[in-house]
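Asker: with the sequence up front, the predicted model follows.
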Amino acid sequence: PLAVIVCPGWKKAQFIFELLGDYSMSSRPLHPVLLTIGLHKDEAKNMKLPRGCDVIVTTPHSLLRLLTYRSLLFLRLCHLVLDEVQVLFFEANEQMFAILDNFKKNVEVEERESAPHQIVAVGVHWNRHVDHLVREFMKDPYIVITALEEAALYGNVQQVVHLCLECEKTSTLLQVLDFVPSQAQKTLIFTCSVAETEIVCKGSPAEQGDKKTKSVLLLTERNASHAVGVLRYLERADAKIPSELYEFTAGVLEAKEDKKARRPLCPYLKAFGFCKDKRICPDRHHINPEMDIPRKLSNESLPGFGHIR
């Protein structure tokens, strides 16, 4: 194949495969193949790609199983496309780096001028895995970031958060900026009103500090709806997080969970016993006796113990 598109799951792979089929009707035929290989050894061993296949759409586990028996698969490859790259590394980190190592070995074996090897990674979040991907597996990468908060992570902007009461916000800000200046430094301050702007402007001294860019966020009780998102962002930035923020966020999450009483039970919780991320999951994570009581499908009583086969 000329291109391999790696998706985080079979549903997304199916969706991309169908899109390629639609695009092929208005462009040159791509002859895409949807590759899903199970755990059975013979399935990967006996897999034969159709002649003329230009694009493979697959998942990390399926691709790695195929590479076990088709180590030369990447020799003709021009484009390795990683869809939802942050999810790929979160859910299949080991498999992804095994795939990338295989790709890198083929690149080192065969350097081509006319059709060079290329990795295209698409995602919504910048993280350390993506950073490692860029540094270790991409030669002269071209990076496009459209979200300012992700650009801040890429630029290694130091994130600092202060919790305070709304009535103390301005004074807290002035304390944060209360440095003895030795070197002029540009400072950009965002406020919520014209009145706050005037107060801050009158009271703020010249600021100095090290050359590293710093972002200072003041969080008050009025920002409760943003607390969870702020916490997740600070965790991704490896920032120092006040214990008060964890406590505040726990209360916010508990209140949100109480509002989900009539929502269906989280499918991940039912299937695996845990949720991938309760902080953003829209479904319920507490048992509701009214909704979750087992339905009686026959006159036979439900077993209270035993083994599930």
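Answerer: Looks like it arrived, so ask away. Worth saying up front: this structure is predicted, and the values here are computed from it rather than measured.

Asker: alpha carbons only for contacts and neighbour counts from here, please
Answerer: OK.

Asker: buried sites along stretch 140-157?
Answerer: Within stretch 140-157, the residues scored as buried using 16 or more other C-alpha atoms under 10 Å are 150, 152-154, 157.

Asker: and which of the residues you listed is nearest to residue 302?
Answerer: residue 150 (51.4 Å; C-alpha to C-alpha).

Asker: identify each buried residue in stretch 240-251, please.
Answerer: Within stretch 240-251, the residues scored as buried using 16+ other C-alpha under 10 Å are 245, 249.

Asker: next one: that stretch to chain centre, how far?
Answerer: In this view, stretch 240-251 has its centroid 22 Å away from the chain centroid, taken as C-alpha atoms, centre = their mean, to the nearest Å.

Asker: do stretch 152-165 as well
Answerer: So, by C-alpha atoms, centre = their mean, the centroid of stretch 152-165 is 19 Å from its chain's centroid.

Asker: what residues does it touch?
Answerer: With contact meaning C-alpha atoms under 8 Å, 6 or more residues apart in numbering, stretch 152-165 is reached by 126-127, 172, 212-221, 234, 237, 239-242, 244-245.

Asker: stretch 249-269 too?
Answerer: Here stretch 249-269 makes contact (C-alpha under 8 Å, 6+ apart) with 224-225, 227-228, 231, 274-276, 279, 281-288, 291.

Asker: sort out for me which of these are in helices.
Answerer: 227-228, 231, 291 (DSSP state H).

Asker: make a PyMOL selection of the buried ones in the contacts of stretch 249-269.
Answerer: Selection of buried members from the contacts of stretch 249-269 for PyMOL, criterion 16+ other C-alpha under 10 Å:
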select buried, resi 227+228+231+275+279+283+284+285
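
Asker: please compare the first structure with the one that follows:
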Amino acid sequence: VFTILDCYKKVIITEEWEYAPHQIIAVGTRWNKHIAHVIKEFMNDPYIVITAMEEASIGGNVQQVVRPCTNSERTAVLLKILDFTHNNLQKVLVFTNSVNEAKMVHKALKSNSVFSLQIHKESKFNFKYVLEQWTKKYRSGTPVVLVLTDDCMQSLGITDATCVIHFSFPSPRIFAQRLHSMSDNFCNVIKDSSVDQECTKARSVILLTENSACHALGILRYLQHAEAEIPPELHDFASKMLEAEEDKKFSRPLCGYLKTFGICRNRTMCPDRHQINLQIDVPQNISDKIIRTPGCVTILPLHIVNATNYYGRIVDKQKDQYTILAEEMNEYFKEPSNKISVKNVEKLALYGLCEKTLFHRVQVVEISPKEEENLFLSVKIKYIDEGRTSQVQSYQLLHLPARFQCLPPQAVEFVVCRVKPIDNEIEWNPKVTHYIHHKIKGKLHEAKIVHTLGNTAWVDPMVCVTRLSDLKMSVNEYNIRSEILSTGLGTDNPEHITEIQKLCGHMKVLDQAKNLEPFKKEDTAGPENASNPQNVSIQENSTENCSSSKITFGNHPCDGVGQAKEAEDSTLHQHKCFYPEIKWFQNEETVTVKVKIAHVADCKCEFSKEKVVFSACSGDKLYLADMELHQYILAEKSTCVIKDKEAIIVLTKEKKGAWCKLLKNKNPHVSFDFEHWEDFEDKSPFPVGIKKLYCTAAVSEELVDSEDSGTESDE
């Protein structure tokens, strides 16, 4: 904002704009401390209108104080507050809710030699006398204390109080009226913009007791907005209230902002839940694909909620069960005799629905009451394999045979991680959502699942990959997160994944034995390991690794748990190791592999016909390179030698000739050594055309590896 205003200021001082009318209108719902700077620097003759007295008091630099105490201690705390130390005149209003309270406070003040006045509907003194005493000129340092009930405020019309003590807790409307009684002593925003909080003229003191603890959240928000000192007791009050409020929401859906951005900025006002409820968040009919696939997957976005939140399917490229089901459904409903409309629609039942030329499985979510003029019911349905909802007429629903209902719902919720709207907005700009919608809907994407909760999968990254089959290459067309950032309407959200893992780490478990396997697997992948580019288990841009990373479960429940545990232990072991940087080159008979590790210790290299396993320590790090070779070697003739900053492994080829690549599968840490690019070419007995072909194949393979591995680092 200030950048824009600086440009505006530079423009209007030019000669052509010197006599043109200048006007700045700043509108907001809450007072902001930066407004004083805007007024001072950019407005010549400002006019300020604040309609909310609470905001006016913050703008007027009123000191906001909260004194936690028990109900029985209020009088003692009040007397401590009235122990004046300032030399200037103190005019104090003590507000109570009832006549009895006003009498009790007045009596306590008199017994402690504090001169005070009282006014309420039963008091003997009239308003005129009280106002005369209030406006009477006293010498500096003399306090004037008036105890009153709220119903007397308007009649008195006092606006010059220097301190308001809320002996009884006020409602929001009454609180604003009480603050108005100090309005003459609000600091001038224009003249006193640099006034320090300690030098304020007015002060508001709230006595917070156990009877008013239910208001703790509101007071906490107000003090935070006013940047006032917050007593620890208030935090305790607020946390208990927040916990109680969250317990009331335990049957509500999980907050969408929490899932999409990792944080909900207004938990107290948000109607949804902010803690895990396994009975809701991990349904029993969840698609097994999301449980079995904690790593890289191919996804098909079908319903775009916003720029980072989609519904779609996880596609199995080898044998996709839903594709088979969809073909069988379309074949079945081609027969007119099979299109049987449903007469009695039941809530939560599954039916078929024809949409253009395709047939979908849908579930009835809500049935609207039948209207007299309509022959058919209007029902709200959910496409269980796409995630979207719609409103249809009951006659459109078709009877769905049981064999088409066996496959669990395929719709999965996907959330793209580590990006959020700019300027602390809580909603995505429609332009971004529209752009992403047209870019990704209905297209296959490769993604890495970094966390799962029930039917929701958090992915990072999510990329569109084009495969060039003729060249045996893959090209990353775009990265969703990068596309959002490039619009200028999104910004980095580095804490997203950490917040989600923290949320799932504090689960309130209602059923201890229910669906815990997905969370066990996630516990082994902490944010530090997930972000380490050298980690052995991170090969997120490798298509081959995506397909091979799926965990298959046994038919017996115990087998599944056992295999999940083995996968967990294996992953945990891998996360303790680092993959070293490797460069390689070749001649006709051998392949030379250079492992870049400084200060190698405890080196070990094991050779087999089709694999080399190298391990070494350097400092407090363990390096491990498990290399499955592209072609066979002679293990007994292969050697490993340690030099200053690298280990040199010489592999003897089983068959003489050129290798087009070193490893069977791509690895971002392995690359061709271009310093020896010409060595093999100079000594090769092959004709020029052939040797060029071999060398080009090897290098192009490494270039693809390099491009794939760089996808994340570009972020």
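Answerer: Looks like it arrived, so ask away. Quick caveat: nothing in here was measured; it's all calculated off a predicted structure.

Asker: report the two of the ones in helices among the contacts of stretch 249-269 of structure 1 separated the most.
Answerer: Across these (C-alpha to C-alpha), the longest gap, 31.8 Å, separates 231 and 291.

Asker: what helix or strand is the corresponding residue of structure 1 for residue 104 of structure 2 located in?
Answerer: By TM-score structural alignment, residue 104 of structure 2 lines up with residue 199 in structure 1. Residue 199 of structure 1 is part of helix 194-203 when elements are defined by DSSP states H and E.

Asker: so which bits of that helix are buried?
Answerer: Neighbour-count burial for helix 194-203 of structure 1 [16+ other C-alpha under 10 Å]: residue 200.

Asker: the aligned partner of residue 69 of structure 2 in structure 1 and residue 221 of structure 1, how far apart?
Answerer: Taking TM-score structural alignment, residue 69 of structure 2 has residue 164 as its aligned residue in structure 1. Counting by C-alpha to C-alpha, to the nearest Å, the separation of residue 164 of structure 1 from residue 221 of structure 1 is 8 Å.

Asker: of these two, who's got more company?
Answerer: In terms of neighbours (other C-alpha atoms under 10 Å), residue 164 is the more surrounded of residue 164 of structure 1 and residue 221; the figures are 16 against 13.

Asker: I'd like the distance between that one and residue 239 of structure 1.
Answerer: 18 Å.

Asker: do the same with residue 263 of structure 1
Answerer: Counting by C-alpha to C-alpha, the gap from residue 263 of structure 1 to residue 239 of structure 1 is 34 Å.

Asker: again, but for residue 20 of structure 1
Answerer: Distance from residue 20 of structure 1 to residue 239 of structure 1, counting by C-alpha to C-alpha: 41 Å.

Asker: higher neighbour count, those two?
Answerer: residue 20 (18 against 15).

Asker: could you find the closest non-adjacent residue to that one?
Answerer: Excluding its sequence neighbours, the residue lying closest to residue 20 of structure 1 (C-alpha to C-alpha, 6 or more residues apart in numbering) is residue 32, at 6.9 Å.

Asker: now do residue 163 of structure 1
Answerer: For residue 163 of structure 1, ignoring the flanking residues on the chain, the nearest one in space by C-alpha to C-alpha, 6+ apart is residue 219 at 4.9 Å.

Asker: quick one on the thing from earlier: what about the helix holding residue 199 of structure 1, how far off from structure 2?
Answerer: Compared with structure 2 after the fit, helix 194-203 of structure 1 shows a mean deviation of 1.6 Å (mean C-alpha distance after the TM-score superposition for structure 1).

Asker: what range in structure 2 matches the helix or strand just after that helix?
Answerer: Sequence order places strand 214-219 as the next helix or strand after helix 194-203 of structure 1, per DSSP H and E. Mapped onto structure 2 using TM-score structural alignment, strand 214-219 of structure 1 spans residues 203-208.

Asker: same question, stretch 117-125 of structure 1
Answerer: With TM-score structural alignment as the criterion, stretch 117-125 of structure 1 aligns to 22-30.

Asker: show residues contacting that stretch.
Answerer: Residues contacting stretch 22-30 of structure 2 (C-alpha under 8 Å, 6+ apart): 12, 43, 55.

Asker: tell me which residue of structure 1 lines up with the last one.
Answerer: It refers to residue 55 of structure 2. Under the alignment (TM-score structural alignment), residue 55 of structure 2 pairs with residue 150 of structure 1.

Asker: distance of its match from residue 127 of structure 1?
Answerer: From residue 150 of structure 1 to residue 127 of structure 1 the distance is 9 Å (C-alpha to C-alpha).

Asker: over to residue 210 of structure 1?
Answerer: According to C-alpha to C-alpha, residue 210 of structure 1 stands 24 Å off from residue 127 of structure 1.

Asker: more neighbours: these two, which one.
Answerer: Neighbour totals were compared for residue 210 of structure 1 and residue 127, and residue 127 leads with 17 against 8 (other C-alpha under 10 Å).

Asker: surely the more buried one and residue 236 touch.
Answerer: Yes: with contacts defined as C-alpha atoms under 8 Å, residue 127 of structure 1 counts as touching residue 236 at a distance of 6.9 Å.

Asker: read off where stretch 68-77 of structure 1 ends up in structure 2.
Answerer: Going by TM-score structural alignment, stretch 68-77 of structure 1 sits over no part of structure 2.

Asker: residue 131 of structure 1 should be in a helix, yeah?
Answerer: Yes: assessed with DSSP: H, G, I helix; E, B strand; the rest coil, residue 131 of structure 1 lies in a helix.

Asker: find the nearest non-adjacent residue to residue 9 of structure 2, please.
Answerer: Distances taken as C-alpha to C-alpha, 6+ apart place residue 42 nearest to residue 9 of structure 2, at 7.0 Å, with adjacent residues excluded.

Asker: cool, residue 642 of structure 2 as well?
Answerer: Using C-alpha to C-alpha, 6+ apart, the closest residue to residue 642 of structure 2 is residue 648 (6.2 Å).

Asker: tell me which helix or strand that neighbour sits in.
Answerer: Applying DSSP H and E, one finds residue 648 of structure 2 within strand 646-652.

Asker: just tell me the aligned range of that strand in structure 1.
Answerer: Using TM-score structural alignment, strand 646-652 of structure 2 finds no match anywhere in structure 1.

Asker: do the same with stretch 690-705 of structure 2
Answerer: Aligned by TM-score structural alignment, stretch 690-705 of structure 2 corresponds to no residues of structure 1.

Asker: stretch 364-376 of structure 2 too?
Answerer: Residue span in structure 1 matched to stretch 364-376 of structure 2, by TM-score structural alignment: none.

Asker: would you map the strands across structure 1?
Answerer: Residue ranges of the strands in structure 1, as given by DSSP state E, are 3-6, 32-35, 55-58, 79-83, 118-122, 158-163, 214-219.
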